[in-house]
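Participant: Here you go, sequence then predicted model.
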Amino acid sequence: MLVSGIEILAKANIDGYAVGAFNTSNLEITQAIIESAEELNAPVIVQVSEGAFNYAGGKNIANIVKTMARDASVPVALHLDHGRDFGILMRSIRYGFTSIMYDGSKYPLPENIERTKRIVDMARAVNISVEAELGKIGGTEDNVSVSEKEAMYTDPDEAVEFVKETGVDYLAIAIGTAHGPYKGVPHLDFERLKEIKSRLGMPIVLHGASGLSEEDIKKAVKLGVNKINIDTDIRQAFAASVRAYLDENKDVYDPRSILGNAKKAMKDVIKKKMIMFGSDNRAKEG
């Protein structure tokens, strides 16, 4: 069933688990995400970045996700990830996304608040949930690139002010994660996470979670993270599977065989994450 993002995350916030938000850009990745959620009875968020929006066509990818979501036996939200372009944000609303992220983290706090509030007001009118980001998460992925020098942790006092002024539904914070593959071992500021969660009491989002250890993931969930973004791990599983399959089956040219095998590899990654996040068997309880 297709639902809003806050419908999924409000429950996760109350019950103390995290929901996987997995990025897609085509049919096979979407199938892998939603099939995994159904097989594990897990709520799920399917994300589309601005790059994927332009690659697949926003309306096309929205229709793929919405069609599968409406037929799914578990709650599915369709989310725009790292929306910065006003035109794409507006088209996402028009195409039926049920959750959008406005990323104004590059702006000074007053301007970020002003821009985010404008998006929240528009989304509220059509019952769409809104995520925002405070602080700057480092690394490079898709259209998002923040250097190590530019990366900046989220200030708890600013987080309180930001949420109060904007009315966002969930907040992405910077505590030491990074987009894309990690070049070293990440060291997360769990005390910062703990303080922000205790002061806000709302769903907290962790970006750049691909490559984090299971120990760090579980600790972050225990301290209040309710939405965890995964993209790089899925891409790497897809690429490795296609390379290996073609090396071993040099005469195969049917894309269904090649992509079908890659879908299995992606599902293995996605299911493992869902279990790690504690969202398995949370869609229909009792």
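Facilitator: Received, thanks. Just so you know, these numbers come straight off a predicted model, no measurement behind them.

Participant: okay, CA-based contacts and neighbour counts for the rest of this
Facilitator: OK.

Participant: what ranges do the helices span in the stretch 1-150 of the chain?
Facilitator: Applying DSSP state H, counting those that start in this stretch to the stretch 1-150 of the chain gives helices spanning 5-15, 27-40, 50-56, 58-71, 86-94, 109-124.

Participant: longest helix in the chain, by residue count?
Facilitator: helix 255-277 (DSSP state H).

Participant: Next up, a structure to set beside the first:
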Amino acid sequence: MPLVNSKELFEKAYKEGYAVGAFNVNNMEIVQAITEAAGELNSPVILQVSSGARKYANARYLVHMVQAAVENNPNIPIVLHLDHGDSFELCKSCIDDGFTSVMIDYSGHSYEENVEVTRKVCEYAHDVKARGRYVTVEAELGTLAGVEDDVKVEFGKSSYTDPDQVQDFVKRTGVDSLAIAIGTSHGAYKFKAEQCTRNKDGILVPPPLRFDILKEVEKRLPGFPIVLHGSSSVPQEYVKIINEHGGKMPDAIGIPEDQLREAAKMAVCKINIDSDLRLGMTAAIRLHFDEHPDHFDPRQYLGDGRKNVKDVVKHKIVEVLGSNNKA
């Protein structure tokens, strides 16, 4: 099966009450781990590339690694998606390079600028006559706080999505899916301590997601696929391993998985996960070096990291997304 866009995947996910995982890729081991997990669980999957990943790995390397993964996993639908494209030019470049889906993120600009640039990207991406294929487009309304690659928004400067804008935005742009802000956040430090409470064990508990906003958006856009960014849960077992083996990640905290599963049963058809993969990889490597100080072969410690990433993805597919056996 060749690379696909997200249109039919989201239609099926919406009807059946699950979400498709969008996992960020940066190198070969991460691509392998994600697609092997999806293949073993018969799950559709989205491999997404940030502008930071393009700078690190080179866009052509990433495209060809994903193509190799498609050849190695012919029975599952795989989408190649641009995450947080910040300009028409970047989106155009990715479409021309063979990406099957792009995100234009102009949420940090005025509403009218967001509409104008998103519409321009959609017109280019949807022009089947020009390239013989339909490329799906995601956009964002509202702004998520946090830091991840080139996305940097200070706490206090984020904003929830205004449900009053969603119908007008979708109608005027022709966008295929919409990322909304309901309390998720980028990075491994998704909340400040003062935003949270502490349970009896002293562990930070984040504020709940704004399901009231999600329900209102769903009401105004029936059947339309919604996306959640910044949805890593920051597994504490990996944070603990990192901290016990030379790392310093105090009070790293993520989104509770039960809330993400609830969102997946509603209008949310795509859930973005990146930090959890990074934590799994880093925990494995730190542990490996402590247990094997004589090792210097990258295949040894990267192999451990790949296994952790695969374990993370399999857990997310079954317990959070509900996309197993949906390919």
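Facilitator: Sure, I can see it. Note that this is a predicted model, so its numbers are computed, not measured.

Participant: which stretches of the stretch 101-250 of the second structure form strands?
Facilitator: Assigned by DSSP state E, counting those that start in this stretch, the stretch 101-250 of the second structure shows strands spanning 101-104, 136-141, 146-148, 151-153, 177-180, 197-198, 204-205, 226-228.

Participant: In CSV, list the ones you listed along with mean neighbour count.
Facilitator: Shown next, in CSV, are the strands of the stretch 101-250 of the second structure (neighbours: other CA atoms under 10 Å):
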stretch, mean neighbour count
strand 101-104, 28
strand 136-141, 27
strand 146-148, 19
strand 151-153, 16
strand 177-180, 24
strand 197-198, 12
strand 204-205, 18
strand 226-228, 26
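
Participant: So which of the ones you listed is nearest residue 303 of the second structure?
Facilitator: Nearest to residue 303 of the second structure among these is strand 146-148; the distance by CA to CA comes to 24.4 Å.

Participant: against the first structure, where does that closest one fall?
Facilitator: Using TM-score structural alignment, strand 146-148 of the second structure lines up with residues 139-141 of the first structure.

Participant: Comparing the helices of the stretch 1-150 of the first structure, which comes out most buried?
Facilitator: Of all these, helix 27-40 has the most neighbours on average by mean count of other CA atoms under 10 Å, namely a mean of 21.

Participant: mean deviation of that helix from the second structure?
Facilitator: Average distance, helix 27-40 of the first structure versus aligned residues of the second structure after superposition (mean CA distance after the TM-score superposition for the first structure): 0.4 Å.

Participant: if I look at the residue of the first structure positioned farthest from its centre, how far off is residue 258 of the first structure?
Facilitator: Largest separation from the mean C-alpha position in the first structure: residue 251, at 36.9 Å (CA atoms, centre = their mean). Residue 251 of the first structure sits 11 Å away from residue 258 of the first structure, going by CA to CA, to the nearest Å.

Participant: Need the counterpart of residue 108 of the first structure in the second structure.
Facilitator: Using TM-score structural alignment, residue 108 of the first structure sits opposite residue 110 in the second structure.

Participant: again but with residue 45 of the first structure, I slipped
Facilitator: Here residue 45 of the first structure is matched to residue 46 in the second structure, going by TM-score structural alignment.

Participant: quick one on the thing from earlier: so what corresponds to the residue farthest from the centre of the first structure in the second structure?
Facilitator: Residue 251 of the first structure maps onto residue 294 in the second structure, by TM-score structural alignment.

Participant: next one: residue 24 of the first structure
Facilitator: So, by TM-score structural alignment, residue 24 of the first structure is matched to residue 25.

Participant: how deep is that match tucked in, by neighbour count?
Facilitator: For residue 25 of the second structure, the number of neighbouring residues by other CA atoms under 10 Å comes to 26.

Participant: shouldn't it be in contact with residue 46?
Facilitator: No: contact criterion CA atoms under 8 Å: residue 25 of the second structure and residue 46 do not qualify, at 9.9 Å.

Participant: Do you have the helices of the stretch 201-327 of the second structure handy? List them.
Facilitator: Applying DSSP H, counting those that start in this stretch to the stretch 201-327 of the second structure gives helices spanning 211-220, 236-244, 257-264, 275-291, 298-315.

Participant: equivalent range in the first structure for the third one?
Facilitator: When you say that, I think you mean helix 257-264 of the second structure. Going by TM-score structural alignment, helix 257-264 of the second structure sits over residues 214-221 in the first structure.

Participant: what distance separates the matching stretch from the middle of the whole chain?
Facilitator: 16 Å (CA atoms, centre = their mean, to the nearest Å).

Participant: How about stretch 299-307 of the second structure?
Facilitator: With CA atoms, centre = their mean as the basis, stretch 299-307 of the second structure stands 22 Å off its chain's centre.

Participant: Report the mean distance between it and its aligned residues in the first structure.
Facilitator: After superposition onto the first structure, the average distance of stretch 299-307 of the second structure to its aligned residues comes to 0.9 Å, using mean CA distance after the TM-score superposition for the first structure.

Participant: Mind listing what's buried along that stretch?
Facilitator: By neighbour count with 16 or more other CA atoms under 10 Å, stretch 299-307 of the second structure contains the buried residues 301-307.

Participant: Stretch 189-196 of the first structure too?
Facilitator: Across stretch 189-196 of the first structure, burial judged by 16+ other CA under 10 Å covers 192-196.

Participant: now, which of those residues sits nearest residue 222 of the first structure?
Facilitator: Nearest to residue 222 of the first structure among those, with distances taken as CA to CA, is residue 194, at 9.4 Å.
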